[in-house]
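J.: Provided below are the primary sequence and the corresponding predicted coordinates.
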Amino acid sequence: MRLFHTSDWHLGQTLHGQERDFEHACFLDWLLSQLNLRQPDALLIAGDIFDTVNPPVKAQERLYDFIVQAHEQQPKLTIVMIAGNHDSGSRIELPAALMRRLRTHAIGRVQWLDDGVLDSERLLIPLTNSKGKTCAWCLALPFLRPAEVTGAALGDDYLRGIAQVHERLIAAAVERRNAGQALIAVSHAHLAGGSVSEDSERSLIIGNAEALPASLFSKDIDYVALGHLHKPQRVNREERIRYSGSPIPLSFSEIDYKHQILEVEFDGANLASIEPRLVPRAVHLQRLGPAPLTEVLEQLAELPVVDLLEDPQRQPWLEVRVRLDEPQPDLRLQIEAALNGKAVRLVRIAAEYAGRAAADGDDASALVELGQLTPHELFGRAWEQAYGSAVDEQTLADFAQLLQDVQQEEEQP
């Protein structure tokens, strides 16, 4: 059987305030064409479907229009999508009954039965080929929040709770499958050994732990389709454990990523091949600098001018980084004047100030925007400024737990 693995669509995302619906529409059109061309038996979407727990209506329409079109084009296609840490699990599951009529399974959270047994039935999804034969079982593992894996029956150890979910679900899958059927996990998590994007991935820290061990996925699992990290990669050089990465660059730090989906083939239960399919970039991201202002203005002057025959929606997003010796009150005016008539769209100006630290080779002199800091980094800086010492581990753990509680409350419809 053949499947597509993709993740981290982040529908509804904005880039420094600029809407990106056009780019997502181009990706989904391309994905539909690939489904038609390659005719996979299943499409796995490994979380962060949306960029926020309360996505704009247009983003939700994009998702559901895509699902309807995919089903009309390929009625036997099975779609499995799970919630990521950016998603609301309840929102992802809200239309689940309706989507099942379109062979789409939406899993937003794990649930436990009254006797403390994992409800593995709803997390195990049969994957069939074009002849209707069950060739594999998909283990759907949405982003696991503390409230779902801790409590009176499970204990208060979040990491142990995560391990229990994996152990019990894998055991149920092993018991369920027949000879020759593959076990395929789809999960949204940060596994140890994964390479993180600089400024577009929300931290998953719980207490002192961030990255989970890849050993959660025993050798019984033939393929692990991961979401959360935006860079396509293997985990610990294991061929069977993969991040597909995001389909579009979600920040300027991802300019050089090879955005892709993965086409995965099985021969019975054996992983036969994994082939990347590169996603065409509808809109390029472009960075200038860091350089002194005079050099930056010269580089801006060399940019191509607007071609009235080209689609303005395809003009690159531009980030300009300037090194300054002193504040320039009219910095934006100078840059915008230099960009007049140029075929780019300015979305960000970042200024770095030269000083003692910079002369010593310390990057601490660079101005840091709030959006570039994780909540944990911001809390640590505020603590150190208030108390004159680094935040201790227990306080950081307490803050992380509070942050998770707040994010969970935000999800409530």
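T.: In hand now; what should we look at?
J.: going forward, measure contacts and count neighbours with C-alpha atoms only.
T.: Will do.
J.: so where do the helices sit in the stretch 251-400 of the chain?
T.: 293-301, 331-338, 356-359, 375-387, 393-411 (DSSP state H, counting those that start in this stretch).
J.: Helix 375-387 and the last one, what's the angle between them?
T.: In other words, helix 393-411. Using axes from the mean of the first three to the mean of the last three CA atoms, to 10 degrees, the direction of helix 393-411 lies 130 degrees away from that of helix 375-387.
J.: ok, structure two:
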Amino acid sequence: MKILHTADWHLGKQLHKYSLEEDHRLFLDWLALTIQERLIDVLLISGDVFDTTNPSNQALAQYYGFLKKLIGSGCQVVVTGGNHDSPGVLNAPRELLKFLDIKVVGNALESIEDELLHLTTPRGEIVVAAVPYLREADLRKSVSGEGYENRLAALRQGIRGHYEQLADLKSSQFSDLPSIAMGHLFVNGASTSESERDIHVVGGEAAFSAEFFPSGFDYIALGHIHKPQRISNSDFIRYSGSPIPLSFSERDDRKYVLELTIDNTKITSVEALPVPAYRELRCFTGSLDEVEAGLKAYVFTNPLPSYVEVHVTEPFADPHKEMYFNELLREFSNVPFQIIKPRLSFTNRTKGADELFITGTSIQDLTPRDVFNQRLLSENLDEETRLLLQEAFEELWRDVSEAQ
């Protein structure tokens, strides 16, 4: 029996206002073909199918178009919700999709037993604990006046208890079958990228440890982190990573889906299947002369035009340099690749809030945390006050994010 583990598609994602729709189309075509060619029995999608809670019609069409391609393939599908997904959007067609061997768990279910799925395929049986992104409201009620750290500790314990309940249910009902637990959370030790910089606090899972997962599961299929990786050096606790680069910090990451082979109720191998690279994300850094030379010599070979980041650094502020930089951008506006993140900075410029508004920087490149921290730097605050304000911000930001 063969299981395929993927996550973090983020359909509808834009990279600095530039579409990744073609990147996703090519990936989904490849994935559907791979499932057919490799005779995959079960596909697991561990959260963040969409990039926003209100996905566009194009993103929805890509999702349902992919599921349609699997009809008749013999591959069953389990989809769990991520923190970017709307449970309502994912769950809306759930009852209909059941008839197509597609199980959807958009949010924690009222009866936890319903998250434990017994799948029967022509080549064997498997139990899947379909755990979605667990929000605080799914696990516990806040206590008035409770401190931030106490809330985090209680949330971590709630997540741990959720998995332990499912492991106990699996042990009592399906003790002889192989089992996989899905999850969408941050596990201690995971390496993150720029596109995930908020997750250490938002959701509260920053200190969740791999040791908290109960021993009753043969494999933990994780989502939430875009860089594919093992956790605690285990082949059986894995992030599949995102299938395409979603930020420039992921430009050098090799992208995969993970294929599990089960033989005689045991997982005998976990193989990383490389996803073809459809578009290059390229960065050019240095002086104006160095960047100009790099751009003129650049040739891309991928099917889709490259998205290019340009960061020019000069020692002294000079309006002529700024004019030449803007002329350079205009010169390369009609080439077969697209400069989507240009930036010019001067090393002698006073550091502080002004750095948020250097030439080429867009507010789209900044998070609310970036702006808030720069605002704190502009004030003459003692360390204790600054830490209290940061803690209050993180708590408010978390509440707002969970309410989306």
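T.: Thanks, I have the structure now. Source: prediction; values computed, not measured.
J.: Mind checking the TM-score on these two?
T.: For these two chains in superposition, a TM-score of 0.88 is obtained (TM-score structural alignment, normalised by the length of the second structure); 388 aligned residues with a CA RMSD of 2.8 Å.
J.: picking that back up, out of the helices of the stretch 251-400 of the first structure, which comes closest to residue 93 of the first structure?
T.: Comparison of these against residue 93 of the first structure by CA to CA identifies helix 393-411 as nearest, at 12.2 Å.
J.: export the helices of the stretch 251-400 of the first structure to a markdown table and tack on distance to residue 346 of the first structure and mean neighbour count?
T.: Output for the helices of the stretch 251-400 of the first structure, formatted as a markdown table (distance: least, CA to CA, whole Å; neighbours: other CA atoms under 10 Å):
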| stretch | distance to residue 346 of the first structure | mean neighbour count |
| --- | --- | --- |
| helix 293-301 | 11 | 16 |
| helix 331-338 | 8 | 14 |
| helix 356-359 | 27 | 12 |
| helix 375-387 | 27 | 14 |
| helix 393-411 | 31 | 15 |
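J.: For residue 86 of the first structure, find the nearest of the ones you listed.
T.: Among those, helix 393-411 comes nearest to residue 86 of the first structure, with 9.2 Å by CA to CA.
J.: still on that earlier bit, could I get the helices of the stretch 251-400 of the first structure as TSV with distance to residue 220 of the first structure?
T.: As requested, these are exported to TSV (distance: least, CA to CA, whole Å):
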stretch	distance to residue 220 of the first structure
helix 293-301	55
helix 331-338	57
helix 356-359	52
helix 375-387	36
helix 393-411	31
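J.: what's the distance between stretch 393-404 of the second structure and the middle of its chain?
T.: Its chain's average C-alpha position is 18 Å from that of stretch 393-404 of the second structure, according to CA atoms, centre = their mean, to the nearest Å.
J.: er, stretch 307-314 of the second structure I mean
T.: Stretch 307-314 of the second structure has its average C-alpha position 25 Å from the chain's average C-alpha position, going by CA atoms, centre = their mean.
J.: just to revisit the earlier point, out of the helices of the stretch 251-400 of the first structure, which is closest to residue 263 of the first structure?
T.: helix 393-411 (32.2 Å).
J.: Packing partners of that closest one?
T.: For helix 393-411 of the first structure, the contact count by 3 or more CA pairs under 8 Å, 6 or more residues apart in numbering; DSSP states H and E identifies helix 375-387 as packing neighbours.
J.: what comes into contact with the helix it packs on?
T.: Contacting residues not belonging to helix 375-387 of the first structure are listed as 370, 389-391, 396, 399-400 [CA atoms under 8 Å, 6 or more residues apart in numbering].
J.: 10 Å instead, please
T.: Helix 375-387 of the first structure is contacted from outside by 202-203, 205, 370-374, 388-392, 395-397, 399-400, 403, using CA atoms under 10 Å, 6 or more residues apart in numbering.
J.: Flag every buried residue along stretch 347-355 of the first structure.
T.: For stretch 347-355 of the first structure, a neighbour-count test (16 or more other CA atoms under 10 Å) marks 348, 351-353, 355 as buried.
J.: no, scratch that, I was asking about stretch 5-12 of the second structure
T.: Of the residues in stretch 5-12 of the second structure, 5-12 count as buried by neighbour count, 16+ other CA under 10 Å.
J.: With residue 117 of the second structure as the reference, measure out to residue 170 of the second structure.
T.: In this view, residue 170 of the second structure and residue 117 of the second structure are 9 Å apart by CA to CA, to the nearest Å.
J.: shared neighbours of the two, which are they?
T.: 127-129, 179.
J.: Can you name the two of the residues you listed that sit furthest apart?
T.: 129 and 179 (7.6 Å).
J.: Now the common contact residues for those two.
T.: Common neighbours of residue 129 of the second structure and residue 179 (CA under 10 Å, 6+ apart) are 116-118, 167, 170, 217, 220.
J.: Make a PyMOL selection of whichever of these turn out to be buried.
T.: Burial among these is assessed by 16+ other CA under 10 Å; the matching PyMOL selection reads:
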select buried, resi 116+117+167+170+217+220
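J.: Please tabulate the shared contacts of residue 129 and residue 179 of the second structure in JSON lines, including the columns secondary structure and distance to residue 261 of the second structure.
T.: Below are these laid out as JSON lines (DSSP: H, G, I helix; E, B strand; the rest coil; distance: CA to CA, whole Å):
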{"residue": "116", "secondary structure": "strand", "distance to residue 261 of the second structure": "21"}
{"residue": "117", "secondary structure": "strand", "distance to residue 261 of the second structure": "19"}
{"residue": "118", "secondary structure": "strand", "distance to residue 261 of the second structure": "18"}
{"residue": "167", "secondary structure": "helix", "distance to residue 261 of the second structure": "21"}
{"residue": "170", "secondary structure": "helix", "distance to residue 261 of the second structure": "20"}
{"residue": "217", "secondary structure": "coil", "distance to residue 261 of the second structure": "15"}
{"residue": "220", "secondary structure": "strand", "distance to residue 261 of the second structure": "14"}
